[in-house]
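S.K.: below: sequence and its predicted model.
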Amino acid sequence: MKNRLTVCSSHLITLPSAPHGPVRAAIGTAREAVEAFDPELVVFFGTDHRRAFRAVVPTFAVVLSATAQGDVAGPVGTYDVPHAMGRSLVADLIAHDFDIATAYSAALDHAFGHTTRDLLGAVDAKPVLPIFINCASPPHASFRRAASLGRRVGEFFADRRVLYVGSGGLAHDLPGFREPETGEALTEEERQAWIKSVNERAREEGTIRELVRTWDETFLAGVGDTSWDWLDSIGVDLVERGGNGAAECLTWTAAWAAGGQALTTLAHEFDTNGRAVVMSER
């Protein structure tokens, strides 16, 4: 298994406004491991905050060409996406009964951009194959289905030196994440105004969900093993237990299954939001 490394991380943890705690330090440890591993390919399981995918929201999609939007102080630029390899992966997944979508071009937001920069230094530092998993527009895939997708991706790239990345989560609840699903594109200014107004109203009405760390701990224990027994229970009452942002951990689940190894938690913090960095041992 020395030809694969898996790193999963919360995003936005290196913003100047983010807490300078253990998780922020752990992303540095993970970056050093990535540099030492020197992957020939990065397979990045990420999501979207209703920026790139609105009018049509696939459950899963392989992205064949991608730019970085630069939102939330994220990087800009063009990803070095191995187009032909992505098309071959799509064909393989369809042959194995996955109804995978093909995104010929996508402007990916900070769900991909921040963690790519944190681990690689720049969006074009390594060949990156983005695999989109819908986590923002219910209904979502099950955790078991995300794991099945990840496992097949890992089998497809078994002979390559691959870094698998998952970005998002852990438990968090964002009132502004519940914007109307009209399919219409919002400018970033309109989007931020919407989020601000909804969050302020939620605080005034006392409707912000208070979460506990139990869901985080259960999820981290799951990816800290190789058993799939936990996959069915982790998604039960997901919003109530983990908040409407916890579905982002579908990306971690896919990366965990692709790597096929138990992940070690480098750091975990919990206040009203869960944040963590986990990785496999090479």
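M.R.: In hand now; what should we look at? Numbering: from 1, shown residues only.
S.K.: use CA for all of it now, contacts and neighbours both
M.R.: Fine.
S.K.: quickly find the element holding Arg31.
M.R.: Element membership for Arg31, per DSSP states H and E: helix 22-37.
S.K.: what comes up buried for that helix?
M.R.: Going by neighbour count (16 or more other CA atoms under 10 Å), the buried part of helix 22-37 is 23-24, 26-27, 30-31, 33-34, 37.
S.K.: now do stretch 265-280
M.R.: 265-270, 273-280.
S.K.: switch the residues you listed over to TSV; also include secondary structure and distance to His114.
M.R.: Conversion of the buried residues of stretch 265-280 to TSV gives the following (DSSP: H, G, I helix; E, B strand; the rest coil; distance: CA to CA, whole Å):
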residue	secondary structure	distance to His114
Thr265	strand	20
Leu266	strand	18
Ala267	strand	18
His268	strand	18
Glu269	strand	19
Phe270	strand	20
Asn273	coil	18
Gly274	strand	17
Arg275	strand	14
Ala276	strand	14
Val277	strand	13
Val278	strand	16
Met279	strand	17
Ser280	strand	20
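S.K.: against that first model, consider the following:
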Amino acid sequence: MSKIQLECMSHTPLHGYFDPTPAVVEEVERVQRAARERVAAFDPELVIVFAPDHYNGFFYDVMPQFCIGVNATAIGDFNSAAGELPVAQNVALALANAALRSDIDVAVSYRMQVDHGCAQALDMLTGGINRYPVVPVFINSVAPPMASCRRARLFGDALGRFVAQMDKRVLLIGSGGISHEPPVPEIEGADAVVAERLIAGRNPSPESREARQARTVAAAKAFAAGDSHLHPLNSAWDRAFLDLLESGDVSAADGLTNDAITREGGKSAHEIRTWVAAFGALAACGPYDASIDYYRAIPEWIAGFGAMHARALERQHVAIA
């Protein structure tokens, strides 16, 4: 059995709030169950999850491009799992040092807050946010200016070269959307109230969080009804991206520029960086075999919803004490 496996899957905060037909929901849940069964059979000793944030844990007071959590708590937005993550602290710090040795500037956080973008993937794939030792890895995907896809791949590569030397079963998770553009506010042109929320909006009141979630649900209903200015889903672009990762040459993602991602996939399509980084880490462990498990454009969830899994075929093995 390969000691390095990968699961990448879109997430949505709208599941349970505004769903597509029961048949589509069951379709997605069937794919999720299969992924969870693969993870259970693999029984990882460590999980590294690459995830974005949606102005819940990271803000413009200091917005890193990459951050590794040394301690982390899930905030439980959109009814996602909440609580402390069992972070493998020594591994988290070792991964940060590995990235820095590879000339990738990465921040560390001893008080990371993660939202549904991280918690939903952990909960769905492993059966809970505290099932396995974990290292949460934040990749800025909504707050311009943003690092390139190439930089995200190189970041993943730096972490993957360290993982390749570990004598552990390691699960890599990429949690992010493909084409989608939910109503995430932007600091450019924002009024003073919105700007302050984007700069220092941690720990909002329950009423404020509820109002934000209600706006997202309302936007999804308008989008599904065809009455929205939000960027349309782009199935052709989504499938081309999935095919790129399946091909085994993740470096081809280097050509995806920020402007092109926004133009083709929408402003939140930048979350593909989480998939690129996860596959970059896997590729650093050697050739891999990947499978596209699912794709469907789901307007009710404002998401091109996809799922892939992969495993390393071979790698250099030098045990770390």
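M.R.: Looks like it came in fine. Note that the structure is predicted; figures quoted are calculated from it, not measured.
S.K.: now the TM-score, please.
M.R.: The TM-score (TM-score structural alignment, normalised by the length of the first structure) is 0.91; 281 aligned residues with a CA RMSD of 2.4 Å.
S.K.: what residues in the second structure pair up with the helix holding Arg31 of the first structure?
M.R.: Aligned by TM-score structural alignment, helix 22-37 of the first structure falls on residues 27-42 of the second structure.
S.K.: now which residue in the first structure aligns to Ala290 of the second structure?
M.R.: Aligned partner of Ala290 of the second structure by TM-score structural alignment: Leu263.
S.K.: if I look at that match, how far off is Gly224 of the first structure?
M.R.: According to CA to CA, to the nearest Å, Leu263 of the first structure and Gly224 of the first structure sit 5 Å apart.
S.K.: helix, strand, or coil at Leu119 of the first structure?
M.R.: helix (DSSP: H, G, I helix; E, B strand; the rest coil).
S.K.: now it: closest residue in space, sequence neighbours ignored.
M.R.: Arg31 (4.7 Å; CA to CA, 6 or more residues apart in numbering).
S.K.: that older thread, which strands or helices does the helix holding Arg31 of the first structure pack on?
M.R.: In terms of contact count using 3 or more CA pairs under 8 Å, 6 or more residues apart in numbering; DSSP states H and E, helix 22-37 of the first structure is assigned the packing partners strand 4-9, helix 110-120, strand 263-270, strand 274-280.
S.K.: report the angle between that helix and helix 110-120.
M.R.: Put simply, helix 22-37 of the first structure runs at 60 degrees to helix 110-120, going by axes from the mean of the first three to the mean of the last three CA atoms, to 10 degrees.
S.K.: report the distance from the helix or strand following helix 22-37 of the first structure to the chain centre.
M.R.: Sequence-wise, the next helix or strand downstream of helix 22-37 of the first structure (DSSP H and E) is strand 41-46. Chain-centre distance of strand 41-46 of the first structure: 9 Å, with CA atoms, centre = their mean, to the nearest Å.
S.K.: over to stretch 201-216 of the second structure?
M.R.: That offset, for stretch 201-216 of the second structure, works out to 21 Å (CA atoms, centre = their mean).
S.K.: may I see the buried residues of it?
M.R.: In stretch 201-216 of the second structure, counting by 16+ other CA under 10 Å, buried: 201, 213, 216.
S.K.: now swap in stretch 216-224 of the second structure and tell me
M.R.: Buried-residue list, stretch 216-224 of the second structure, by 16+ other CA under 10 Å: 216-217, 219-224.
S.K.: swap in stretch 158-171 of the second structure?
M.R.: 158-166, 169-171.
S.K.: show me which pair in those is furthest apart.
M.R.: Using CA to CA, those span at most 18.0 Å, a distance reached by Ala158 and Arg169.
S.K.: count the neighbours of the residue mapped onto Arg239 of the second structure from the first structure for me.
M.R.: Applying TM-score structural alignment, one finds that Arg239 of the second structure aligns to Glu217 in the first structure. Glu217 of the first structure is flanked by 15 other residues according to other CA atoms under 10 Å.
S.K.: then Val56 of the first structure?
M.R.: By other CA under 10 Å, neighbour count at Val56 of the first structure equals 8.
S.K.: thinking again about what came up before, of the buried residues of stretch 216-224 of the second structure, which belong to helices?
M.R.: 216-217, 219-224 (DSSP state H).
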